[in-house]
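Enquirer: Sequence first, then the predicted structure:
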Amino acid sequence: MSQPHVESQPLRRVVIDHAESELGRRLVATLADDPGAEVVAADRVIEEYASGPAPSTGAIDVILLAPGHGPEIDGSTLGGVDVASVRLLVRRLEAVGARANSVVVVSSAMVYGAEPDNPLPLTEDAPRRPAPDSPFAEAKVALENEAVRSGQVLGGAPVAVLRPCLVVAPTQAAVNWLSRSLWHGPTARLGSVDPPRQYLHIDDLVRAIDHARRHRLDGAFNVAPSDWISSSRQLELAGRPAAVRVPDPVAHRVAEIGWRFLVTSTPPDIVAYAMRAWVVSSDRLRATGWEPRFESAEVFVIGHHESWWSKLSARRRQDLSLVGLAVLAAAASGGAGSVVRHAVRGRQVGAPGR
């Protein structure tokens, strides 16, 4: 009895813009396990198109990561944003007549901005209004625009714009980064509000990228767990009391000094985002079949660094926090000595049993 004929699916070749980041390497590893996908270098594709007819394997999938020089901002391991490199890649592909089957770009939910009136949660229908003092968020908007253009010039391909929340990778470098960042609630309390946070496991982001590629998604999609965690929940998970609150008027200056002296791992550009809520809904992406495997609380625990600080007694942490805050605030105003003395004296007066 003859077996039914099963028509084989054509191999889909995938060009990844800058695959050397932690995110890129995890994506390459995922695609290596897919018999229907082959990761190819952009130069190879360009050479094939330039030498004659389009390859028999058909159009390519293009994944734009656009990592750039600069500090890590959102945990995606991409650092800054290099829009120019994406523009150059697309122009080279366009010049040889390359056609894309799909385009996926990794942006950020930070494009929605950090306004006090942000809805909770934000959906893809919210306007893009990046904080004016955040070059990272503004560059992500430019990257999205360039990605949409790339789909148009590469054969009218669908373009999936992915906007992840904060990302956490289970590596020591990533754990150290998060514990020293302005995103880490138990360490940094900037302003008068303790906003909720979302944390996305990097593997869930990888799966979202591949899902968007395979299903040729088109449009903007938030990438995040279905939940978010409050500041008090972060403190509970970290097993420590709240850090000393930095008042709104000096929050940016304190963040600047912390960055200058390598106390924090994130630049002061993100202060507005650290002080306000910008959690997002991923319902649109989940409706296409993607589901996160990790919740925010799980990811936060994965990314929490059990440091010398967390092993100190609550009272000792409070003493050190008061002195540290005083030094930073005083450095901003030029009166370190008097403010430190005031902070220590205040702590002594208010101590139990004194």
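Expert: Perfect, I can see it now. Everything numeric in this text was worked out from a predicted model, so none of it was measured.
Enquirer: going forward, measure contacts and count neighbours with C-alpha atoms only.
Expert: Noted.
Enquirer: Next, count neighbours for A139.
Expert: With neighbours defined by other Cα atoms under 10 Å, the count for A139 comes to 18.
Enquirer: Quick check: which element contains A131?
Expert: Assigned by DSSP states H and E, A131 falls within no helix or strand.
Enquirer: Surely it touches V271?
Expert: No - with contact defined as Cα atoms under 8 Å, A131 does not reach V271; the gap is 9.8 Å.
Enquirer: neighbour count winner among the two?
Expert: V271 (25 against 21).
Enquirer: Who's the closest spatial neighbour of that one, skipping the chain neighbours?
Expert: Spatially, and ignoring its direct neighbours in sequence, V271 is nearest to H252 (6.2 Å; Cα to Cα, 6 or more residues apart in numbering).
Enquirer: buried ones in the helix or strand hosting that neighbour?
Expert: Using DSSP H and E, H252 maps to helix 248-260. Buried residues in helix 248-260, counted by 16 or more other Cα atoms under 10 Å: 250-259.
Enquirer: could you point out which element follows it?
Expert: helix 271-275.
Enquirer: next, the one to line up against it:
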Amino acid sequence: MNSAVIIGCGYVGKAVAQRWQPTLQVTATTTTITRVSELEGVAHRVVILNGTDLAGMRSLLQDQPIVLLSVGARSGDAYEETYLGTARTLVEALKDAPAVQQVIYTGSYAVYGDQGGAWVDEESAIAPTNRNGEILAETEQVLLSVKNAVKVCIFRLGGIYGPGRTLVRIFGRSAGTTRPGSGDEPSNWVHLDDIVGAIDFARQQQLEGVYNLVGSVPLPVRVLLDRVCSQNGLPTVAWDPTQPSNRAYNARVSNQKLRTAGYQFVHPEVVETG
């Protein structure tokens, strides 16, 4: 049985582990000892690892052809250590891990920043609007610097929704409120099913390079929130165009490259929000 290691086994990593467990020998990492028993249900082995622990990372990567890096920062202050620190440690450890054939990383479309609502693809210039976006961009560059025969596949994820993380749960508190701006900015979301599906597709097809992982239809935020409210019997959201929007990201993100590679989206458009 082939093996894979998942560094960071949160909402996405745990779901990938469930997909891979029947056919791959899965090792999952966590920084939280209390999650070990939970992850033992979806992985063959669970390792407690801080992403900046070089010795631990070197040990982890031995005899592991596939590495999924799917970390998440607990707070804005932890971005640099969580993303950039872990990526630097991983790249250094790869020098002593000849078995690794592919690294798959789940990043964010936040690196595109404010593009004035224009369409962007993987060839578009990135323009992070804050330090955390810059950290995500730097993390990509660190991973893409990997030499030798390791294929690096970077997914720029949209906002994540799915079981336990429904859009009504995310936006329900906005019902009946007034938000600044017109709500015309595009929203880029991706369902957990498609994150897991695309990651597994990347593994099977040995993809490398950068791919946007978002749905096919970037609904305006106003339309999305109207849909959330109407489907769940909530009062609608009002908008105040006299106030500047507080959204840091404004771009229509294209997933055409991933679809051209052969991936077929399960949820190309947000339909169910509850």
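Expert: Received, thanks. Here the structure is a predicted model, which means the values were calculated and not measured.
Enquirer: if we can go back for a sec, tell me which other helices or strands the helix holding H252 of structure 1 touches.
Expert: Identification of packing neighbours for helix 248-260 of structure 1 by 3 or more Cα pairs under 8 Å, 6 or more residues apart in numbering; DSSP states H and E yields helix 271-275, helix 314-333.
Enquirer: The longest one aligns to what range in structure 2?
Expert: Equivalent residues of helix 314-333 of structure 1 are lacking entirely in structure 2, counting by TM-score structural alignment.
Enquirer: can you give me how far that helix is from the chain middle?
Expert: Chain-centre distance of helix 314-333 of structure 1: 29 Å, with Cα atoms, centre = their mean, to the nearest Å.
Enquirer: which residues sit against it?
Expert: Helix 314-333 of structure 1 has contacts (Cα atoms under 8 Å, 6 or more residues apart in numbering) with 240-241, 243-244, 246, 250, 253-254, 257-258, 309, 336-337, 339-340, 343-344, 347.
Enquirer: how big is the angle separating that helix from helix 248-260?
Expert: With axes from the mean of the first three to the mean of the last three Cα atoms, to 10 degrees defining the directions, helix 314-333 of structure 1 sits at 90 degrees from helix 248-260.
Enquirer: For helix 314-333 of structure 1, list every residue counted as buried.
Expert: 317-318, 321-323, 325-331.
Enquirer: What is the equivalent residue in structure 1 for E138 of structure 2?
Expert: By TM-score structural alignment, E138 of structure 2 lines up with A142 in structure 1.
Enquirer: what's the burial count for the closest residue to V246 of structure 1 other than its chain neighbours?
Expert: Using Cα to Cα, 6+ apart and skipping the chain neighbours, the partner closest in space to V246 of structure 1 is L190 (4.9 Å). Look at L190 of structure 1: counted by other Cα under 10 Å, it has 29 neighbours.
Enquirer: which residues touch L190 of structure 1?
Expert: Here L190 of structure 1 is in contact with 245-248, 251, 271, 274-275 (Cα under 8 Å, 6+ apart).
Enquirer: Which of these are still contacts in structure 2?
Expert: When you map these onto structure 2 and apply both residues aligned by TM-score structural alignment, their matches' Cα atoms under 8 Å, the shared contacts are 245-248, 251.
Enquirer: circling back to that earlier point, which entries within the contacts of helix 314-333 of structure 1 meet the buried criterion?
Expert: When the contacts of helix 314-333 of structure 1 are checked for burial by 16+ other Cα under 10 Å, the buried set is 240-241, 243-244, 246, 250, 253-254, 257-258, 336, 339-340, 343.
Enquirer: Dump these into a markdown table; add distance to A208 of structure 1 as well.
Expert: Formatted as a markdown table, those follow (distance: Cα to Cα, whole Å):
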| residue | distance to A208 of structure 1 |
| --- | --- |
| R240 | 33 |
| P241 | 35 |
| A243 | 34 |
| V244 | 37 |
| V246 | 36 |
| V250 | 38 |
| R253 | 37 |
| V254 | 36 |
| I257 | 37 |
| G258 | 34 |
| A336 | 48 |
| V339 | 49 |
| V340 | 49 |
| A343 | 48 |
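Enquirer: Looking at these, which is nearest E298 of structure 1?
Expert: Among those, R240 lies closest to E298 of structure 1 (Cα to Cα), at 17.1 Å.
Enquirer: Please name the residues that touch the alignment partner in structure 1 of W189 of structure 2.
Expert: The alignment partner of W189 of structure 2 in structure 1, by TM-score structural alignment, is Y199. Neighbour list for Y199 of structure 1: 165-168, 224-225, 228, 295-297, 299-300 [criterion: Cα under 8 Å, 6+ apart].
Enquirer: Give the helix, strand or coil label for the corresponding residue of structure 1 for E122 of structure 2.
Expert: Applying TM-score structural alignment, one finds that E122 of structure 2 aligns to E124 in structure 1. Assigned with DSSP: H, G, I helix; E, B strand; the rest coil, E124 of structure 1 falls in the coil class.
Enquirer: In this structure E124 of structure 1 contacts F221, no?
Expert: Yes - using Cα under 8 Å as the test, E124 of structure 1 is close enough to F221 to be in contact (6.5 Å).
Enquirer: Surely P268 of structure 2 and L219 touch.
Expert: No - in this structure, P268 of structure 2 is not within contact of L219 by Cα under 8 Å, at 11.3 Å.
Enquirer: Looking at E124 and F221 of structure 1, which has the bigger crowd around it?
Expert: When neighbours are counted by other Cα under 10 Å, F221 comes out ahead of the other of E124 of structure 1 and F221, with 26 against 18.
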